[in-house]
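structure here, sequence nowhere to be found:
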């Protein structure tokens, strides 16, 4: 579902850039290397943010956790 939204956003941006390119002298350059680096760092941060709590939860005794809540 999120990939569809991302693709829709990219398509909208590409269409906007194409439309503006016909009417303007400005040019757009995408630093592909930097863009890939940002995506990789964001993915790594998401994995760490999800895995650390999951590891801690996996170590809990289920019955003890239920009894204290």
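The structure has been received and is ready for your questions. Note that the structure is predicted; figures quoted are calculated from it, not measured.

when you work out contacts or count neighbours from here on, use the C-alpha atoms and nothing else.
Noted.

neighbours of residue 21, just the number please.
Applying other CA atoms under 10 Å, we find 13 residues neighbouring residue 21.

ok, the residue nearest to it when sequence neighbours are not counted to residue 15 distance?
Closest residue to residue 21 apart from its sequence neighbours, by CA to CA, 6 or more residues apart in numbering: residue 27 at 7.0 Å. Distance from residue 27 to residue 15, counting by CA to CA, to the nearest Å: 14 Å.

let's bring in a second model and compare:
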């Protein structure tokens, strides 16, 4: 996210120049971070569940013990919340940095 902020310095400066406040800019970057984390968490959980199911199906008959595919909802919820919290925490520093940008320098950045 820090790289995204660096690449969008000019855009963020223009937003500030047309009236966006520092707190609005911080909130925008934080929400972007949470959305990226949410999509990553959902994608990771879906891919993990699919690969777990594939491994269980592939192991049928491979051993004497039977494997069953199960998704524990409590653990799923905990992992989802941890993913969202990590995204929110990861967005704090870039949001603060974006809000502190000097408007004129940001606009002059290529």
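Perfect, I can see it now. Computed from a predicted model, the values in this text were never measured in an experiment.

thinking again about what came up before, could you report the neighbour count for the residue nearest to residue 21 of structure 1?
Residue 27 of structure 1, neighbours per other CA under 10 Å, totals 8.

tell me the secondary structure at it.
coil (DSSP: H, G, I helix; E, B strand; the rest coil).

show me the helices in structure 1, by range?
Applying DSSP state H to structure 1 gives helices spanning 2-23, 32-59, 62-68.

excluding sequence neighbours, find me the nearest residue to the most centrally placed residue in structure 2.
With distances taken as CA atoms, centre = their mean, residue 37 lies nearest the centre of structure 2, 1.8 Å away. Residue nearest to residue 37 of structure 2 in three dimensions, not counting chain neighbours: residue 87, with 4.8 Å by CA to CA, 6+ apart.

correct me, but the one you found touches residue 31?
No: Residue 87 of structure 2 lies out of contact with residue 31 (CA atoms under 8 Å); the separation is 9.2 Å.

show me which of these two is the more surrounded one.
Neighbours per residue, other CA under 10 Å: of residue 87 of structure 2 and residue 31, the larger number sits with residue 87, 23 against 16.
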